[in-house]
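Enquirer: Pasting the sequence and the predicted coordinates here, then a few questions.
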Amino acid sequence: MNIIFNIFNDILRYLFDLTGDWGMAIVLLTVIVKLILMPFSLKQKSSLKKQQELSLKVEELKKTFKNNKKKLEMELQKHYDSNKKHMFGCMITFIQLPIIMTLYNVVLKLPIEASTSIIPWVTSLKLADNYHIIPLVYSSLMCMPNLISYLKVIKNSTIQPISKSNVIVTIVISILFTIKTPIAIGIYLITSAAFAVIENIIYSIFFKENLA
């Protein structure tokens, strides 16, 4: 973990030397990490899609063979065996966690005087956003992956339309999570959320069938 931390820390400082802005450096570092993890993330989305399809198929089989328990077990076993390879994709989240947590810790260890032109109303990225713009932007982005299914270009998306109650819960949790968070972490979270929105759109339009 220390090796990853040192690598991220060196990259962040290099990006700061390149841009002269800690906020831009955080954005670029987050994008770099997300691009590295993107193939795994897309594969995970494909695996989750397969699991959804399997659940629907299981329900159909239970109805079809409700009076033939032996046949039902045989058919279920066939489908479970054929979908085992897709279950591994759900483990990718655990692969990402150490990297994401390390990136989070790198951002937390920024110099106390660090500031950014991205958010000019704060004097230090160590402070929280007293105007609460960061929490509002982050909560909006967190809802978007579940709302993109309404776009016409993504009419075949496997993402289920989000309910109003889920929207409210997502917004409240996101705001509570970031309302006292340092600006540096807010930039990291917003960049990650924005990247996730773009990634969902890319997957829904271009990769859904190829990765299945």
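Expert: Thanks, I have it.

Enquirer: C-alpha from now on. contacts and neighbour counts both.
Expert: Will do.

Enquirer: For residue 105, give me its contacts.
Expert: For residue 105, the contact set (Cα atoms under 8 Å, 6 or more residues apart in numbering) comprises residue 5.

Enquirer: what about it, helix or strand, and which?
Expert: helix 92-108 (DSSP states H and E).

Enquirer: can you give me the offset of that helix from its chain's centre?
Expert: Here helix 92-108 is found 12 Å from its chain centre; the criterion is Cα atoms, centre = their mean, to the nearest Å.

Enquirer: what sits against the spatially closest residue to residue 197 that is not a sequence neighbour?
Expert: Excluding the flanking residues, the one nearest residue 197 by Cα to Cα, 6 or more residues apart in numbering is residue 145, at 5.2 Å. Neighbouring residues of residue 145 by Cα under 8 Å, 6+ apart: 196, 197, 200.

Enquirer: Quick one: classify the last one as helix, strand or coil.
Expert: Secondary structure assignment for residue 200 (DSSP: H, G, I helix; E, B strand; the rest coil): helix.

Enquirer: Can you name the element that comes right after the top helix by length along the chain?
Expert: The residue-count maximum for a helix in the chain (DSSP state H) belongs to helix 22-64. The helix or strand immediately downstream of helix 22-64 is helix 69-82, counting by DSSP H and E.

Enquirer: between that following helix and helix 22-64, how many degrees?
Expert: Per axes from the mean of the first three to the mean of the last three Cα atoms, to 10 degrees, the angle that helix 69-82 makes with helix 22-64 is 160 degrees.

Enquirer: The helix or strand that helix 69-82 is followed by: which residues count as buried?
Expert: Of the helices and strands lying after helix 69-82 in sequence (DSSP H and E), the nearest is helix 84-87. With burial defined by 16 or more other Cα atoms under 10 Å, the residues of helix 84-87 counted as buried are 86, 87.

Enquirer: dropping in the other structure now:
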Amino acid sequence: MNIIFNLLNTLLHYLFNLTGDLGIAIVLLTVTVRIVLLPVSIKQKTSIVQQHILSKKISGIKEKYKNNKKKLESEMQKYYRQSTKSMLGCFVSLLQLPIISSLYFVIIKVPVNVGTIIIPWIASIKTPDKYFIIPLIYALISLSPNLLSYIKYLKTVEWVKMTKSNLIFIIIFSIFITIKAPVAIGLYFITTSLFSLFEEIGYRLYMKDKPLN
């Protein structure tokens, strides 16, 4: 963990010296980390889609062979093996946690107390945004990936529609974790959410004509 922290801390200082703006350096560092983790993230998305498809197939098998216990058990064994393999892909995402958490702490412990051209209305990225613009932007961006499935062209598999309660929860949670947080952390969250949004759009476009079996 210390190795990852030191590496990211060194990279942040390098980007700060290169750009002369700590806000831009944080954005570039966050994007760099997310690009490095992109293969893991794609693997996770594919595994989730496969789990969804397998779940539907298993439900169909149970209905089809509900009166033939022997055949049902035989077919279920095949699908459970596939299900186990796709679940392993979801666990791969746990590899991201040490890197993402280290990045978070690197940004929290930034020693420089300066502003950034990205957010001209604040004097220091180590203070919260008193105008609450950053929390509101983060809340809106956090909602975006959940709305992609409402766009017919980007719909890949059947999805559970987002309820009003889920919508409200995302908004409240997003504002809650950023309203008192330093602007530097808000930049990190916004950059991460934007990257996730474009990653999701790219993934859906790529997989659109590549159905998973």
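Expert: Thanks, I have the structure now. The model shown is predicted, which means the values in this text are computed figures rather than measured ones.

Enquirer: The helix holding residue 105 of structure 1 vs helix 22-64, what angle?
Expert: Helix 92-108 of structure 1 and helix 22-64 are oriented at 160 degrees to each other (the same axes, to 10 degrees).

Enquirer: Now helix 92-108 of structure 1 on structure 2. Mean distance?
Expert: Superposing on structure 2 places helix 92-108 of structure 1 at an average distance of 0.6 Å from its equivalents, by mean Cα distance after the TM-score superposition for structure 1.

Enquirer: which parts of that helix are buried?
Expert: For helix 92-108 of structure 1, by 16+ other Cα under 10 Å, it's 92, 99, 102, 103, 104, 106, 107, 108.

Enquirer: Look up how far residue 167 of structure 1 lies from the residue nearest to residue 197 of structure 1.
Expert: The gap separating residue 145 of structure 1 from residue 167 of structure 1 is 11 Å, by Cα to Cα, to the nearest Å.

Enquirer: Can you give me the stretch of structure 2 that the helix holding residue 105 of structure 1 aligns onto?
Expert: Counterpart in structure 2 of helix 92-108 of structure 1, with TM-score structural alignment as the criterion, is residues 92-108.

Enquirer: Show me what the helix or strand containing residue 187 of structure 1 is in contact with.
Expert: According to DSSP H and E, residue 187 of structure 1 maps onto helix 183-202. Residues outside helix 183-202 of structure 1 that contact it (Cα under 8 Å, 6+ apart) are 23, 26-27, 30-31, 34, 38, 42, 104, 107-108, 124-129, 134-135, 137-138, 141-142, 144-145, 148, 154, 178.

Enquirer: with structure 2 superposed, average distance for it?
Expert: Helix 183-202 of structure 1 versus its aligned partner: 0.3 Å mean (mean Cα distance after the TM-score superposition for structure 1).

Enquirer: Which positions in structure 2 sit opposite that helix in the alignment?
Expert: The aligned range for helix 183-202 of structure 1 is 183-202, by TM-score structural alignment.

Enquirer: May I see the buried residues of that stretch?
Expert: 183-197, 199-200.

Enquirer: ok, now stretch 6-24 of structure 2?
Expert: 8, 9, 11, 12, 13, 15, 16, 21, 22, 23, 24.

Enquirer: Redo the residues you listed as CSV? Include distance to residue 206 of structure 2.
Expert: Formatted as CSV, the buried residues of stretch 6-24 of structure 2 follow (distance: Cα to Cα, whole Å):
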residue, distance to residue 206 of structure 2
8, 31
9, 34
11, 31
12, 32
13, 35
15, 32
16, 34
21, 35
22, 34
23, 32
24, 30
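
Enquirer: of all those residues, which two lie farthest apart?
Expert: 8 and 21 (16.6 Å; Cα to Cα).

Enquirer: now what about stretch 65-84 of structure 1, what contacts it?
Expert: Outside stretch 65-84 of structure 1, the residues touching it (Cα under 8 Å, 6+ apart) are 50, 51, 54, 58, 61, 62.

Enquirer: repeat that for 7 Å
Expert: With contact meaning Cα atoms under 7 Å, 6 or more residues apart in numbering, stretch 65-84 of structure 1 is reached by 58, 61, 62.

Enquirer: same check, this time on stretch 162-176 of structure 1
Expert: Taking Cα under 7 Å, 6+ apart as the rule, stretch 162-176 of structure 1 contacts 135, 136, 138, 139, 140, 143, 146, 147.
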